[in-house]
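Colleague: prediction below, plus the sequence it came from.
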Amino acid sequence: MQKTLLILLLGWIVACSPSHEPEMDHENEVPEENRFSKEVFLTNLTEPTELDVMPDGRILFVQRRGEVILYDPEEGQQKLLDSIPVYWNQEDGLMGMALDPNFENNRWVYLYYSPVGDEPKQHLSRFRFTENGLRDEIVMLEVPTQREECCHTGGSIQFGGDGLLYLSTGDDTNPFASDGYGPMDERPGRSSWDAQRSSGNTNDLRGKILRIKPLPDGSYAIPEGNLFEDDDPLTRPEIYVMGCRNPYRIGVDGKRGWLYWGDVGPDAQFDADQRGTRGYDEFNLAMAPGFFGWPFFVGPNKPYNDYNFLTRTSGPLHNPDKPINDSPNNAGKQELPPVKKPLVYYPYANIDEFPMVGNGSRTAMAGPVFYSSDYEGDKRFPSFFDGRAMYYDWMRGHLFFIALTDQGEIYDWYRLMPNTEFSNPVDFEYGPDGRLYLLEYGTRWNAQNENATLSRINYIRGNRPPVLEVTTTELQGKEPLTVTFDASASFDYDNDKIYFDWDIDENELKDSVVTYTFEKQGIYYPELIIRDPKGNKVRKQFKVAVGNNPPEIDIEISGNKTFFWRNRTASYAVKVLDAEDGSIGQGIFPDDVDFSINHYQSFDQAEALGHQSPVISGKQLMESLDCKSCHQIDATSVGPSYVRVAARYEKTKKNQEYLINKIINGGGGVWGEHVMAAHPELSREDAGKIVEFVLSLREGAYTPLEGSYKFTEPEGTYHFVASYEDRGKDNIQSITRNADVWLRSTQLDGPDFDFSKNVKTGVDGNGKGYISDIFHESYVGYIQLDLTAISGIEIGFRGIRTGKVSIRIGSPTGTEIGSGEVVAGRNYLQNKLFIKIDPVSEKNDIYFVFLNEETDDLLFTIHNFTFVPDLTHDEL
């Protein structure tokens, strides 16, 4: 099996340019993607939240459970600097961290966290940094909360260019009883379900972005220009922005004085007549203080109804020009400021106004604003990024830099590194070198993740490093194991010569393609460095496991191995042989082998010919989406494990349709409070593959490894798929191998051909495809069809002119196994031509060659080919 590895963006890159040749000025040009690289420092983090970069280049970051970690990129060393005792149930914990703008002199660090104890609250505290930990805590600000219910903490800390501190706070409101609409439950004892008491409350610090001026003694002052006056008893003067749901990450433009934040929105997928608008995420800009709508409005200021949760009846829509908060849980003003609109907004589905943000799950966030004049040296980002707002999405994994006019209007979008995977990016900061540092939370909630990382994005000026592209043969197997490493496809954007330096088992090799035999059992880590004459290098390490022979697995099926037809019965047997484990019944238990037989309504030729199973494909689809953020195979996360889902739902057509609809449309209320995100972009076919995989985990959903199977469906595809993971050997890891067999219905649509000459395809008014523009010696061919037990082929055609159809195997000039004549007729009538064929018992490429040497005109149109079985066979 070949494994292709693209290294440019993910590899370890050292760029140095000893040459003093003049370089092109790319400062203000749109940067090419190949000028950026992602350099990973740390992996396997546990819920990282925020970071900052110290003046000496060391990185300080925090994790939700209270860890404060110091990392030195120069030395490659990390250190647990401190561990803050925090309450980290629900979404609480250590949420935010920032260094003081004058950190080099005062060593102050600010944290926003949930202190342990019986009193539910959050602290904004100042600490003094020492090399041995954080000292001298001063609690600057307390934000009262509740801890009986989830959700929404906010918790991002940023400083402006004027030294003012901005702190975001969430609405601290349970959203799960509101059906994805505005949570405004005014019933007694339900205040935790009413965001009017927090986000919509002028006298509460939750659901806000606060702006204060830290003072040297650890207290703070109220700066001029906040939303409310300092002496109003119905307001809090710290409030700069109100009406937020969960402003999880914020950014400040230090020169313009603008504030950006992403607000994570509610889950309703559709507008509802009696409830109001569907949910949106927002990317907001505050050029001045203001009210941004939640929980009365969301997205483009679309309103919710004044809904009565007791009687479950709806009142009028809220008025964005004169919003009123008359909740009994409101301790502030009833009349609120007019609502300001978000800069960007988007639902689960695609949206015409902002097509670049895509669709699917969503968690909008904001990052810092860059100005090249703040940094020295040639490692900083180019001035193209000056003043651009950073918008990113935790779930969708994209990162945009948005250019705005001085009036706050968008005029350009730039997506950074669209071909690089970001695994739930949670925070970004520019270091003193002008490079961009980031934390990725990883795919699983509330857990340590291998892809939870601390990284840096480097900008490469001038000469670029070479691009390493390498393939390998099998990297696992029994000794002696011979492996070929092929890096000949590597290239250099600047057309520099590439040098190859291999270090394999202490042997140094210099060719682009090398073959090496590992004689002894063990784990080896071969390494390749490619370099150019300018000193730029790219390094890649491989892992070779020697000592465990891969298992061999096969599925044997009697009779025809391409086609099924209704009421056909076929014998099958799964065979597994492993050098260390044995065979089925002789060291390998039947339960150790995963095997299933599935039916699908359609046929995906690419999957079948590529030997990719729907069960495997379903798992791959699932892993490519956001599913893994909330679900695990056999462990509870935010949502139930797949094993629990499989245990609840028997594999029936009704349950499959229900689960397909749930995946596409989202929803909640089945497994607790959390709402499942919608996936409107997912086709029903792909959702069905995910459902197939999940239900295959059901205990007792065991299909015998040997037996006979009767095909009951007339159309679609049957798929036999088996998988075995061996037990490894000594300290050598296990190896998994798969086998599958696809059987398709006997009718092939004409345009599904694999080879052709001088034909075209079209689609009729009923959506059916056909082959058109057929001339003398035109042909179409189909790859590797089994004609065992096939007596003939019926061709659906529309005859314009008479012509011959010659059926051949192997090539257009191969052995003819049958032929027939298409008779001219009225071309709007579909006719049938049956051609009897000679017996053929092996798989072959099958060609249909069309002939009429007496005319240069069009001959006829072909709609389909039906392979007719010989029903006299006992077992087909």
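Modeller: Okay, I see it.
Colleague: going by C-alpha atoms from here, please, whenever you check contacts or count neighbours.
Modeller: Fine.
Colleague: neighbours of Ala98, how many?
Modeller: Counted with other Cα atoms under 10 Å, the neighbours of Ala98 add up to 24.
Colleague: equivalent analysis for Arg801, please.
Modeller: Other residues near Arg801 number 18, with proximity taken as other Cα under 10 Å.
Colleague: just to be sure, it is in a strand?
Modeller: No: the assignment for Arg801, made by DSSP: H, G, I helix; E, B strand; the rest coil, is coil rather than a strand.
Colleague: for it, which residues are in contact?
Modeller: Val822, Val823, Ala824, Gly825, Leu858, Leu859, Phe860 (Cα atoms under 8 Å, 6 or more residues apart in numbering).
Colleague: so can I have CSV of these showing distance to Ile588 and secondary structure?
Modeller: As requested, the contacts of Arg801 are arranged in CSV below (distance: Cα to Cα, whole Å; DSSP: H, G, I helix; E, B strand; the rest coil):
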residue, distance to Ile588, secondary structure
Val822, 56, strand
Val823, 59, coil
Ala824, 62, coil
Gly825, 62, coil
Leu858, 60, coil
Leu859, 59, coil
Phe860, 57, strand
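Colleague: another one to put next to it:
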Amino acid sequence: PMRDFNTSDLHPPQNPQAPVNQSSFVENPITLPPAKPAFIWYRTRGTPEFSILRGGGRTACAGPVFHYNSKLKSETKLPKHFDNCLFIYEWTRNWVFTARLDKNEELVDLEPFMPDHSFIRPIDMEFGPDGALYLIEYGTTWGKNENAKLVRIDYIRGNRPPVAKISADQTAGKAPLTIKLSSEGSMDPDDGDSLTYEWRKLPGDGSILSKEANPTLTLQDFGNVQISLTILDRNGAMDVKTIPISVGNGPPTVKIISPQDGDFFEFGKPIEWLVEVSDEEDASINPKRIKVAHQVVSAQSNNQPSNLLIETHPGLSSMKASDCFNCHSVEQQLVGPSFSAISLKYEGVKKARNEAAQRIVNGSSGVWGQIPMMPHPQHSIKVAREMVDWIFALGQEEDTVQRGNSGTLIVHKPSDAKKANRSLLLLEASYVDSGALPVAPLSGSQLIQLRTRDLPGIVADSHQGLKLSEKEVGHIGHGSYLCYQGINLTDIRQIIAYVASAGTGGEIQLRLGSMDGQLIGKVEVTPNGSWSEYFDQPINISPTSGRHDLYVCFDKPGVRSGMMNLASLSFR
């Protein structure tokens, strides 16, 4: 039906062949062109008409149409195969497809574009004057992303180079260090090509250490090195990847003793935390170098950062790949001052960041003594600034960061009530060791998640036979269930279900481990005649200790749907 937004009155649907714009913002009603069916459509659970697009979220984007220009002199332009193809892309599902059109601009075919490549939330694309495709990848999460990037996609004619992948079972440890290297994931896009593997140590004499695909190497000498993998196809095309290895210093072990992963927390109430750190090379653990950070995030999948602390800063990675730790350490003065002293000296000094970055690139003398710092022209100003950011952050404190082996933090409730009811508290402890000269310092960390005592249905880890929405759990029938994994039920005596029912009502059963597991509590929900007026339904539970997967099961034989709606569970 049509709605009058001035009066909120509903009017009969319009004729789709001649819809009329009756808005108050136009002088006279305007008859619009006939409505057309969707060009391409798809549902979250898959669409038979377009099954190739699979299932998932829906954030469809349409890009440019490619028109092949035979007169364009370009080695990178896309081939004629894509002539008159519309490029479509999906921000949520991370794919790009080409929609082939006929001369009447009708859809002929859908074809995945670069199906072997993993796009990271494509959000915009255009063809350049060179005929290459330029694409913006938004990055992993909704917000600021380190992996957001602008990429250019070139078409390479003839033999395509191989793609190298490199990994190691460990990247740091005491000398001698034995590492298992892997080239798993390396591939040649041209079928039939055989690959040759060459492993080298950098810096070094260039000699090949192994020609195996997955060798085991033992590194004897202390220091920071790079292990490189060169793969070549039979036509001589190659790709090279490296991985940094630190020999002589093992990473510290960080463990959050309390609270534990999955525990409950309450806004405004103290959370006492205790951290243990061990490190083979550090004679003693400096509590001031232990950082504990916290962050409140939305309890939705794919919306949590993998780390919170500065030790994962890209500036540190660049420093490890350079020679910074030959002359500096975190705490101790070597050839040059410690990074902690540098951070303290320039705290609050305007323009210090840019000036320090310039000194890294161009070199300097007389700032900390008579020994000059050599220039590093191989680094861009951007990389140098990232290095400086990491150094300066060593002495900075944020409201979300505390230091020491133990402490207490209080997290205040977000002003947005909806966000507060769907929150997780991320707690991460991290420690940077002192290094083992000339090896760079290493960090270790542990990240845990704490839950609020009020858990909405939408944050359940799994479910069956019902429908989840931001507001409620609906379409509940006999045999439906929600599962919350790893719930600490120690000291929990009652779980309150917030429910409404204009349907049949039914029994809520609380079970451990599975929908047929141990029954620890149940209650019969009597309909209140409304789907929107919720009420508290207490469920007393048997004394239960430890962590369990809690199954919230719904029982009403013969009822397929419409037992009740569930908004949340409260653990007391």
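Modeller: Yep, it's here. Quick caveat, the model's predicted, so the values are computed rather than measured.
Colleague: TM-score of the superposition?
Modeller: Once superposed, the chains reach a TM-score of 0.54 (TM-score structural alignment, normalised by the length of structure 2), with 372 aligned residues with a Cα RMSD of 4.6 Å.
Colleague: circling back: neighbour-wise, which of the contacts of Arg801 of structure 1 leads?
Modeller: Of these, with other Cα under 10 Å as the count, Leu859 tops at 26 neighbours.
Colleague: quick check: the gap between the counterpart of that one in structure 2 and Leu510 of structure 2.
Modeller: Residue correspondence to structure 2 (TM-score structural alignment): Leu859 of structure 1 is matched to Met563. Distance from Met563 of structure 2 to Leu510 of structure 2, counting by Cα to Cα, to the nearest Å: 16 Å.
Colleague: next secondary structure element downstream of the longest strand along structure 1?
Modeller: The single longest strand within structure 1, with elements called by DSSP state E, is strand 133-144. Counting by DSSP states H and E, the element after strand 133-144 of structure 1 in chain order, helix or strand, is strand 154-159.
Colleague: which elements pack onto the lengthiest helix in structure 2?
Modeller: As assigned by DSSP state H, the longest helix anywhere in structure 2 is helix 381-393. Helix 381-393 of structure 2 makes packing contacts with helix 314-321, helix 339-345, helix 352-362 when contacts are defined by 3 or more Cα pairs under 8 Å, 6 or more residues apart in numbering; DSSP states H and E.
Colleague: make sure Leu51 of structure 1 is indeed in a helix.
Modeller: No: according to three-state DSSP, Leu51 of structure 1 belongs to no helix; its state is strand.
Colleague: give me the number of residues near it?
Modeller: Counted with other Cα under 10 Å, the neighbours of Leu51 of structure 1 add up to 26.
Colleague: if I look at it, how far off is Thr420 of structure 1?
Modeller: 21 Å.
Colleague: same thing with Val691 of structure 1?
Modeller: The value you get for Val691 of structure 1 to Thr420 of structure 1, if Cα to Cα is used, is 28 Å.
Colleague: which of those two has more neighbours?
Modeller: The neighbour count for Val691 of structure 1 versus Thr420, taken as other Cα under 10 Å, is higher for Val691 (26 against 16).
Colleague: you'd agree the more buried one is up against Gln656?
Modeller: Yes: with contact defined as Cα atoms under 8 Å, Val691 of structure 1 reaches Gln656; the gap is 6.6 Å.
Colleague: any idea what Pro839 of structure 1 aligns with in structure 2?
Modeller: In structure 2, Pro839 of structure 1 lands on Pro543 (TM-score structural alignment).
Colleague: please consider this matter closed, and thank you.
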